[in-house]
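Asks: 3D model of this:
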Amino acid sequence: MRESAYGPGRTFWLRKSSYSGSNGGQCVEVCPAAGQVLVRDSKYARPAESRPIIAVPNDAWPTLLELALSGGVGELGEALVLERRRGGDTAVVDRQGIELLFTAPEWDAFAKGVADGQFDLE
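Replies: Predicted coordinates for the structure are as follows:
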């Protein structure tokens, strides 16, 4: 699914897994951008333009997708770490300390979308 959102001084399109359900509110959202893929968590209550966003370099994106499919964790190059937390939550943490914490159902819906090719770079 795609929805319009706002970034600094521009409008961009976000993708979320079709497995996330129709209630919105709890999903991994991604936005392909120049040389990177922006990731955010829809459950943050702040306005869309002020939610934390992590930039995943394009060369690290395939590794993130592979880890999502396999249920794995690890470092994604120099930029990011994917960690599993108590209760099955998944954290995506960048080197500046920005952390996105996804619940097990959120990450599972994302992984199902990955398996369907919904997040392949075009």
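Asks: from here on, contacts and neighbour counts on C-alpha atoms
Replies: OK.
Asks: what's the nearest residue to residue 15 if we skip its chain neighbours?
Replies: Spatial nearest neighbour of residue 15, excluding adjacent residues (C-alpha to C-alpha, 6 or more residues apart in numbering): residue 2 at 4.7 Å.
Asks: do residue 30 as well
Replies: residue 39 (4.5 Å).
Asks: centroid residue for this protein?
Replies: In the chain, the centroid-proximal residue (C-alpha atoms, centre = their mean) is residue 39; its distance is 3.9 Å.
Asks: to compare against the first, here's another:
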Amino acid sequence: MDRHQDLTSAQWRKSSYSGDTGGDCIEIAPLTPRIAIRDSKNPDGPVLTLTPDAFARFVEAAACGRLRG
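Replies: Prediction:
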């Protein structure tokens, strides 16, 4: 994770599967060569940046229910 990533030009987007009722949503922003992830309820909070490969594994694990909070 790059602690000095400039996020000022990041174009954040929330999944189309997310509703408007809050809940457990994340937002992502493509930042070549990484993908940034943040909690949509805390946009000024911490940001995780992953390589495209690591992001694909993260999405797969989430889709299969392998991520637990």
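Asks: TM-score of the superposition?
Replies: Once superposed, chain against chain, the TM-score is 0.72 (TM-score structural alignment, normalised by the length of the second structure); 65 aligned residues with a C-alpha RMSD of 2.4 Å.
Asks: follow-up on the earlier one: what do we get in the second structure for the residue nearest to residue 30 of the first structure?
Replies: Correspondence of residue 39 of the first structure to the second structure, assessed by TM-score structural alignment: residue 37.
Asks: Can you classify the closest residue to residue 36 of the second structure other than its chain neighbours as helix, strand or coil?
Replies: Of all residues not flanking residue 36 of the second structure in the chain, residue 49 sits nearest, at 4.3 Å (C-alpha to C-alpha, 6+ apart). Using DSSP: H, G, I helix; E, B strand; the rest coil, the structure places residue 49 of the second structure in strand.
Asks: For residue 21 of the second structure, see how far away residue 49 of the second structure is.
Replies: Distance from residue 49 of the second structure to residue 21 of the second structure, counting by C-alpha to C-alpha, to the nearest Å: 26 Å.
Asks: Who has more neighbours out of the two?
Replies: residue 49 (22 against 7; other C-alpha atoms under 10 Å).
Asks: Now do the longest helix along the first structure: which range of the second structure does it align onto?
Replies: For the first structure, the helix that runs over the most residues, judged by DSSP state H, is helix 104-115. Per TM-score structural alignment, helix 104-115 of the first structure has no counterpart in the second structure.
Asks: quick one, what contacts the counterpart of residue 9 of the second structure in the first structure?
Replies: Under the alignment (TM-score structural alignment), residue 9 of the second structure pairs with residue 11 of the first structure. Contacts of residue 11 of the first structure were listed using C-alpha atoms under 8 Å, 6 or more residues apart in numbering, and they are 4-5.
Asks: So residue 11 of the first structure lies in a strand, does it not?
Replies: Yes - per three-state DSSP, residue 11 of the first structure lies within a strand segment.
Asks: gap between it and residue 3 of the first structure?
Replies: 10 Å.
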